[in-house]
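Asker: the amino acid sequence is not available; the structure is as follows:
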């Protein structure tokens, strides 16, 4: 049964090639559903999936009660597109992407539809032509790969998944680079604060980079791992700081930072003076201005714009290869860029 769902794909790809090569001329009427069913030995539901596939890509137009017709060659370029995007909240690290993605969409006659990713689990025609995916649960990696194989354009932010189009920062390598930066600044004893429930991808990548970078230079990684569900976390971090006396602390995400700042005060340490904090997330505003924190500034705006431009191009030219773009981060002490 699972294999039968994809029987329409070779037929859809055949028609797409014939239209693109001019074998089916603009304005030409397609065979009827009945004729297609008989010729290809497929069910009517499979043939309708073929026609849905071609219509979504602006290659045919369907007139109820009349039939399906090949579009003019430039129709696909002028067709308004709907791009789905994971609904992001203001506290998401990826939220700075939104205005830049909206700008690209508006410039290219596209409607941006914020949605819950679980909508991608639905069978049949999806309510968008492509999807801009930011990890938020609700849909599996296997499902995204399946949709990509079937020709539905998907771009994924900050994941190393070869089976779909990806635009990412290499969290592991950038974490190693951050540790090497701290070491160049003369900070020899570098600890880390980790969480028990911080996700199963980005956080483990960052922590692995921290541990390997410290080990490769002859040091010994040491970290505190705990839940951040009560103020008791502050006491635990303060105790960890008193016991280990770190020169610096590696923080894998911004959600840890406020806890650590309170703990430093409790432990009698002053960030920016006698302890350095590195945070692997962009910091905004002046709230941390006196703490001398070093942070990783991911080029989120460019990543978002590149993803949107790819999705639009992929809808209009399904033959485009899957990109796997990797971006460098900048290390910043507020307004000071560290090379």
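Answerer: Looks like it arrived, so ask away. What you see is a predicted model; the values in this text were computed from it and never measured.

Asker: please count neighbours and contacts with C-alpha atoms only from this point.
Answerer: Will do.

Asker: contact partners of stretch 205-215?
Answerer: 171-177, 179-180, 190, 194, 220-221, 250, 252 (C-alpha atoms under 8 Å, 6 or more residues apart in numbering).

Asker: narrow the residues you listed to those in helices?
Answerer: 171-177, 179-180 (DSSP state H).

Asker: tell me which element residue 263 falls in.
Answerer: helix 257-267 (DSSP states H and E).

Asker: just the buried positions in that helix, please.
Answerer: 257, 259-264, 266-267 (16 or more other C-alpha atoms under 10 Å).

Asker: ok, stretch 123-139 next?
Answerer: 126, 128-135, 139.

Asker: now do the buried residues in stretch 81-93.
Answerer: 81-88, 93.

Asker: and these, which of them are in strands?
Answerer: 81-86 (DSSP state E).

Asker: how far is the longest helix along the chain from where the chain is centred?
Answerer: Using DSSP H, we find that the single longest helix of the chain is helix 300-316. Remark: helix 300-316 is offset 11 Å from the chain centroid, using C-alpha atoms, centre = their mean, to the nearest Å.

Asker: go on, stretch 222-241?
Answerer: Counting by C-alpha atoms, centre = their mean, stretch 222-241 comes out at 30 Å from the chain centroid.

Asker: can you pull the buried residues of it?
Answerer: For stretch 222-241, by 16+ other C-alpha under 10 Å, it's 222-223, 228, 233-241.

Asker: give me the helices and strands touching whichever strand or helix holds residue 17, please.
Answerer: Element membership for residue 17 (DSSP H and E) is helix 8-20. Secondary-structure packing of helix 8-20 (3 or more C-alpha pairs under 8 Å, 6 or more residues apart in numbering; DSSP states H and E): helix 44-56.

Asker: okay, pairing it with this:
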């Protein structure tokens, strides 16, 4: 657990239990730094989380005071996540939403697809259902793979209904455009840069970026970060992005013979898993012939034929933060939209060819 969150949870428990009552002044940051043996930045971050949830208010020149505790009435939020149940990251995000300290006794609503119902139809039906039920807000993960029109239609419906919305993982608008909703995810451009940088540090000199055509704009941002790294690390190199079916042996064989990469940055772990199996079937060895890195750190990443080096998303943290952002939006509907980027963590395994320490 992050240090600031431990401080936050301690103060939250003390506020909820009545150690600090509504209207009462909290100890100064200096006093809390001493109490928790923490830096002022860490304590300030804990205070910021309490402020975002409306539990604490700063009074300039006076200090921080406990606000009136929120009432016990529960709120119900809707989930619009087309990939829920088909990919690990959204299950973890939902777990974070449900276990968020900010969530209290609030609940989440979601629905299943009807028999033979198209995913876009399901999403629109659920959207109308949430609007009719007047849920308190909607957590929306836009559809990937050519779902732009449907995403914009749903967004327009929610906006017209004046529904608070927090986007999870991705925006439905492509860069440089930006939607009118709050967003919680990772910095995908930075992630692509870090992936390429790590393979270069591991010894790769000709690095490709592998992605599935029609992927979400998060993948485009990762590709942009990869290109930036290639340009800076390899003296103006342009970089090569390869898109296609990575289970197709002929396709993989063609670009491997044509481009002769010794390193491949994969848009995500699913792409890495498919490509690794195809490479092995073609007689390539990982990492001896080609180094690989993925993104997500899904459960099976460590169990692939060559355990996969990857960039881990803290999906539970995305859910926890998203609930705080949603409650802040409900309390302050006129505030500017926010982008919150959760940090990633490099997980080094055998596929990158870098010798593990210890």
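Answerer: Here it is on my side, so go on. Since the structure is predicted, the reported quantities are computational estimates derived from the model, not experimental observations.

Asker: closest to residue 155 of the first structure among the buried residues of stretch 222-241 of the first structure?
Answerer: Of all these, residue 228 has the smallest distance to residue 155 of the first structure: 31.7 Å, by C-alpha to C-alpha.

Asker: helix or strand: which one has the closest one?
Answerer: With DSSP H and E as the test, residue 228 of the first structure turns up in no helix or strand.

Asker: ok, it - contacts?
Answerer: Per C-alpha under 8 Å, 6+ apart, neighbours of residue 228 of the first structure: residue 195.

Asker: any figure for the gap between it and residue 338 of the first structure?
Answerer: From residue 228 of the first structure across to residue 338 of the first structure, the span is 30 Å (C-alpha to C-alpha, to the nearest Å).

Asker: and residue 242 of the first structure? What does it align with in the second structure?
Answerer: Aligned counterpart of residue 242 of the first structure in the second structure: residue 257 (TM-score structural alignment).

Asker: typo on my end, residue 128 of the first structure
Answerer: So residue 128 of the first structure corresponds to residue 135, using TM-score structural alignment.

Asker: so its match sits in a strand?
Answerer: No: looking at residue 135 of the second structure with DSSP: H, G, I helix; E, B strand; the rest coil, it is coil, so not inside a strand.

Asker: circling back: by how many degrees do the longest helix of the first structure and helix 44-56 diverge?
Answerer: Calculated by axes from the mean of the first three to the mean of the last three C-alpha atoms, to 10 degrees, helix 300-316 of the first structure forms an angle of 120 degrees with helix 44-56.

Asker: what inclination does helix 300-316 of the first structure have with respect to strand 81-86?
Answerer: Using the same axes, to 10 degrees: helix 300-316 of the first structure against strand 81-86 is 140 degrees.

Asker: now do helix 300-316 of the first structure: which elements does it pack against?
Answerer: strand 81-86, helix 98-107, strand 130-134, strand 154-157, strand 165-169.

Asker: before we move on, back to that, now, which of the buried residues of stretch 222-241 of the first structure lie within strands?
Answerer: Going by DSSP E, the strands hold 222-223 from those.

Asker: make JSON lines from the buried residues of stretch 222-241 of the first structure and add distance to residue 156 of the first structure to it.
Answerer: Shown next, in JSON lines, are these (distance: C-alpha to C-alpha, whole Å):
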{"residue": "222", "distance to residue 156 of the first structure": "32"}
{"residue": "223", "distance to residue 156 of the first structure": "30"}
{"residue": "228", "distance to residue 156 of the first structure": "28"}
{"residue": "233", "distance to residue 156 of the first structure": "33"}
{"residue": "234", "distance to residue 156 of the first structure": "35"}
{"residue": "235", "distance to residue 156 of the first structure": "38"}
{"residue": "236", "distance to residue 156 of the first structure": "36"}
{"residue": "237", "distance to residue 156 of the first structure": "34"}
{"residue": "238", "distance to residue 156 of the first structure": "38"}
{"residue": "239", "distance to residue 156 of the first structure": "39"}
{"residue": "240", "distance to residue 156 of the first structure": "37"}
{"residue": "241", "distance to residue 156 of the first structure": "37"}
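
Asker: quick check, nearest of the buried residues of stretch 222-241 of the first structure to residue 318 of the first structure?
Answerer: residue 228 (45.1 Å).

Asker: quick check: residue 316 of the first structure touching residue 79?
Answerer: No: look at residue 316 of the first structure against residue 79 with C-alpha atoms under 8 Å: they stay out of range, at 9.2 Å.

Asker: more crowded one of the two?
Answerer: Ranked by neighbour count (other C-alpha atoms under 10 Å), residue 316 of the first structure and residue 79 place residue 316 first, with 22 against 15.

Asker: ok so, going back, if you go by neighbour count, which of the contacts of stretch 205-215 of the first structure are buried?
Answerer: 171-177, 179-180, 190, 194, 250, 252.
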